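Colleague: Could you look at this predicted model? Sequence included:
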Amino acid sequence: MLPVAGLFHSLACPDGHCNRAPCLFSHRKPEDLPPPVTLAIPVTEPPKPLAQPPKRQIAQTPNSNAASSSPAVREPPRKLQRVGTAQRPVAVPTTSQTTNGVPVLRINAAQSLVPIPVRQTMLKTLYDHFVILYSSVSSLSPSLAADHALKQEDEVYKKSSKLTYRNAVIQCVAAIKRRPTPNSLSHPSVGTEDDVKARAERAKSLQNMVLSTKQLEPLILSREDMEKWGYMVDIPEGPGGDEPCLEGKVTKCERCAQPFQVSHTGSDTECLYHWGKQRTTKAGGEKIRTYTCCSRPVAESEGCVHGRHVFYESAPQTLHSRHAFSTLRPPSPSVKALDIAAMDCEMVYTTGGLRVARVSVIDNKDKSVFDELIRMDDDVHIIDYITRFSGITEENHSKATLPLSSIRKSLDSIINSETILVGHALDNDLRTMRMVHHKCVDTAILFPHPAGAPYRRALKDLVREKLGRLIQTGDASTGHSSAEDAAASLDLVRWHILNNKSTSNSKPPIPSTSKT
């Protein structure tokens, strides 16, 4: 047994009734015990901490429980995570240009995977080659090279990575160099690489489609629709052609609405007029009617062009008296006529009103089968060739040898009363050709204007929207081409059939006389 060291002899026994013989504690009276030993341990206060800004409190989540909602308990911030599939940064360029015409990319550098200086250098390379490619058509659209360079660079960027971007641009430049030089804005070489490929695919699908009478029969206008849209459905009474012109008589000018004496001679500055149409534009939050020819307000301008007084007639009996209407010949076993034909005409103003000066006919395989200038009838003189629309000048029209009556006989070997005629605003063409025909497919009615009658959509707008190409891009010296317009109408019908549009003949009534 270990010996007792007596370490607790100075402490009173905590048990007041202790009977233990060998007790470690003292059983003496408290006053007889020595005082307890105390230790003096120095205590120093710690330094005060520096003042710190209060921490931002963590917002409580709506789904937190009662324990976590206590102000003493804070939920740690959650880690931000990406949701959904990873997407490529969007870097859309603008159309800003430098003083030398090179477009400038205005893009947030953080949104572009390729450094902006590299993209700008490649953009300038594309622009330089587009300038060379469009050298012959740049006067028609000065910003065309810059616009297509921007669009082409954006196409390449979206299809390539950071490593393949430069090589993709170089390959694109090589493809641009291989393109033939365009001679018009509607040329197949005009556009970016995607535009050219898409246009070629659409053209191939349209060219491979040969229209049949079975496909077009549901699109033929009913007699009721023809009457609503201003078609001539019956030949007016009388022999016709008894008053071919109004030379020396007074009538109202279609351009300036002033009375004038009809004459094919005289001053060229008799009429001040607007050759464009009226359109509604917004300026300062207000709608203003302006002219498309000069952009001047309708209420503040008398005219922008000096020219000749002209007149337009639409009454069937009046037109019949200028040149007689007739129907197409019936089918004949001895003459093979076309089942489908697209037709378009160009007109000029004469002393006998608006007369046809050129007619173009193509078959359902886009082959031109008839394209002739038409000489005016005897005693009928041309007042205005309206070259900006017709494309006809005095020089080329002087080559016309056959009058309208002879042209009609020539057409008898190509079309007959069973031929389905296709055209845009075909009622105008048939009226100037003095034809009465009942099998017509009109693209102006097939693609109605969103505002309804009497409005019609322009042929060039429909071709640009549906076919992705440009027509009627000539200036005031070249005008339109009836052959081009006839082919465009046929392609619009193909597009309509390929895209499964409705073939209902319920069309809006009462058309305008506008052809373009």
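Modeller: Right, received. Where do you want to start? Residues are numbered from 1 along each chain as shown.

Colleague: Only C-alpha atoms from now on, for both contacts and neighbour counts.
Modeller: OK.

Colleague: Outside of the one helix or strand Arg355 maps to itself, list whatever touches it.
Modeller: Secondary structure from DSSP states H and E places Arg355 in strand 353-363. Strand 353-363 is contacted by residues 245, 310-313, 338, 340-349, 368-376, 392, 397, 429, 432-433, 482-483, 486-487 when judged by Cα atoms under 8 Å, 6 or more residues apart in numbering.

Colleague: alright, now check it against this:
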Amino acid sequence: MFSTTGLFKGISCPEGERCNIIHCIFSHELRPQAVAVPDQAANKKRKLSEETDTKPPVSSVTISSGNIANGSTTTSQPKPATTSSVPPKIPKTLQRPVSPPPKPAALSKHVPAKPAVKESLNPRMIPNDPAGHAKRTLFLKHLHAQMERLNNEVAKGSHVKKADLTMSSDVLIRVALDEEEKIARENHKIYANVIKMRVAALKKMTVNEWIAHVISNIRVELQEKQTKLPPPIDTGLPLEQEHIVLPHLITDQTNLAKHGYVPTPPTDEEIAEAKAGVAASLNYEVCDRCKSRFRVFEERREEDGALTTNGPCTYHWAKPITPRREKTDAIKGPKEAIYPCCQELQGTPGCTTCETHVFKVSEGKRLASILPFINTPENSRPVKGPNGKPPNAVTFDCEMGYTVFGLELIRLTAVAWPEGHSLVDVLVRPQGTILDLNTRWSGVTPEMYSSAVPYEEKMAMDALLPPPPPGSSTSLSSDSPASGPLPIVSGPAAARDLLCSFLTPTTPLIGHGIENDLNTTRLCHPTIIDTIILFPHPRGLPFRFGLKMLTKRHLGRDIQMGGASGHDSLEDARATGDLVRFAVGQRFKRLQRDGWTLNDGVLMPPLPGGPPPTEDSKALGAGSGVKRQRIEVDQHGSSKKLKEG
């Protein structure tokens, strides 16, 4: 049997106030009664109501004098108070800060908002692409065209708040990207139909309807997005102790050759063989863009001053992308790959023209015939960074341009890890005559070369300036751009010497696809951390994840948004260092699960007889020689060798 007393709690008692039943099954309204309350009741918490602002709080003094909180009085005459009247205190709940907190100043009408990252008209990456990059690009262009038409009509009209309703080109691109991404994520199976209906609706939309849409939706969404910042990187370690996990991330040197590294400098015999091969081929090369054969001259040809033959180069600057497979492919036939740069099928003539053909050299012995490789030299006194300490690790990135000697170094950037202080950021004068600066990818322009100052003069000028205050320019954030003209050095060897001044053979050198940077710098370094190896592609080589995609996935940050203006090596170097910080946090959690402990800044392995090693701990044990040496030193407990490790 179940109790039936709870079935009538929602019904008022028929007797009302006349009911004298102690445990009545009906509902009764509770009313405050004038009952004497001890003095301690004034200190108890009470619930705030609408009457709090107009009526004083109930205390033993007011009750004893006959004044009840609800305004009723007793029949007895008020007695004179024997104690002094106590002024009512403001409850602690009214003294707390307002929740939610006030909006940041960037949303105020009088304070300009922080400028957003510039984006190009290129669909954003999402986990499950509903239609493929080519179709999404086509739909995005139609969507942006209609938005641009309506935005131009608002700008031409005679509206009172025309300046507030008109969006700039960058904001308009961001709005189109947001709407296309939202449709792709929320309508995966019917993406094409939904976005076609949206484009058709924009075609029929009037100016007044567009203004109402901008006021109600777009402006609010833009303000919300401007206040959102990527979450900070939490490694579980203080910033100055993150380097102790780096030995567990060092790449195994025995597998570097298959990634394109040159682990040891080529011998003199191999260099002589490479030079003989180039001489026998009469300097004929294969264009790195259009794949046609041409001849290159180290010096300009006397009769016409040409550097290359076979006319101008016509090519597609983007790699072809195969559309997503569908169930109807068995009936309609397989889909052909499309170039995202012009939406043309693979095999069609190029959409971009360059004056000369270009080529790239990848073979180690031929690279050494142009500029010899060196091993990282011993360095007993590394140069200190802006914080006054030698860097625990160095993250570096290079930009390359095409010359008559192939793909050469034209910019080198190095930052301290994990702080992100800029150590070196210089332009490099290549050895050969420049054919193409490759600005779309390198970001280096002829104007940067013309405005550059020699590195020695820049250092002399900086030495005359007073030292910056702590925490100003020495602690650059990961998204602050380089300011002022860059200095320039005489050649790749000079840039390599600057990089090696901060390194020792045991200093971890961090980069993304670092084999390209090391090969153009002609450096063989034994302690390498490559984010391509840290975050491998599930399909294996030769597939790789790009730095832009990894930064967006793991850090929630957008980089390389310059479009045709190219990349910024300083931004790429700092993004690579932050990816390694993210990997350090993940690896430190695994080490803690496997029994590793942190004692006085030293990472200690699990004690003998502990839990059996997991698959992660087995993988950690198969690391580089530097890591094994550090673990052995930790077990012996020698403080002198621990510092050396």
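Modeller: That came in fine, so what should we check first? This is a predicted model, so every value here is computed, not measured.

Colleague: Next step: the contacts of strand 353-363 of the first structure restricted to helices.
Modeller: His397, Asp429, Thr432, Ser482, Ala483, Ala486, Ala487 (DSSP state H).

Colleague: For Asp371 of the first structure, see how far away the third one is.
Modeller: With the distance defined as Cα to Cα, to the nearest Å, Thr432 of the first structure ends up 16 Å from Asp371 of the first structure.

Colleague: So between the two, which is more surrounded?
Modeller: Thr432 (21 against 16; other Cα atoms under 10 Å).

Colleague: quick one: contacts for that one?
Modeller: Met347, Leu354, Arg355, Val356.

Colleague: Spatially nearest residue to Pro259 of the first structure, not counting backbone neighbours?
Modeller: Lys252 (4.3 Å; Cα to Cα, 6 or more residues apart in numbering).

Colleague: Would you mind finding the match for that neighbour in the second structure?
Modeller: Matched by TM-score structural alignment, Lys252 of the first structure corresponds to Val286 in the second structure.

Colleague: Contact partners for that match?
Modeller: Ser292, Arg293, Phe294, Val358, Phe359.

Colleague: For PyMOL, write the selection for the buried entries among those.
Modeller: Buried subset of the contacts of Val286 of the second structure, written as a PyMOL selection, criterion 16 or more other Cα atoms under 10 Å:
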select buried, resi 294+358+359
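
Colleague: ok, so of the contacts of Val286 of the second structure, who is nearest Val245 of the second structure?
Modeller: Phe359 (40.1 Å; Cα to Cα).

Colleague: close enough to count as contact, that closest one and Cys290?
Modeller: No - between Phe359 of the second structure and Cys290 there is no contact under Cα atoms under 8 Å: 10.0 Å.

Colleague: Find residues that contact each of the two.
Modeller: Counting by Cα under 8 Å, 6+ apart, nothing touches both Phe359 of the second structure and Cys290.

Colleague: picking that back up, mean deviation of the strand holding Arg355 of the first structure from the second structure?
Modeller: Here the mean offset of strand 353-363 of the first structure against the second structure after fitting is 0.5 Å, by mean Cα distance after the TM-score superposition for the first structure.

Colleague: residues in the second structure aligned with that strand?
Modeller: If you align by TM-score structural alignment, strand 353-363 of the first structure falls on residues 406-416 of the second structure.

Colleague: how much space between Glu336 of the second structure and Ala318 of the second structure?
Modeller: From Glu336 of the second structure to Ala318 of the second structure the distance is 15 Å (Cα to Cα).

Colleague: How about Cys398 of the second structure?
Modeller: 21 Å.

Colleague: Name the residue in these two with the higher neighbour count.
Modeller: Using other Cα under 10 Å, the more surrounded residue of Cys398 of the second structure and Ala318 is Cys398, with 27 against 13.

Colleague: Now do the more buried one against Arg522 of the second structure, distance only.
Modeller: Taken as Cα to Cα, the span from Cys398 of the second structure to Arg522 of the second structure is 12 Å.

Colleague: before we move on, what about Ile183 of the second structure?
Modeller: Taking Cα to Cα, one finds Ile183 of the second structure at 48 Å from Arg522 of the second structure.

Colleague: more neighbours, these two?
Modeller: With neighbours defined as other Cα under 10 Å, Ile183 of the second structure and Arg522 compare such that Arg522 has more, 24 against 18.
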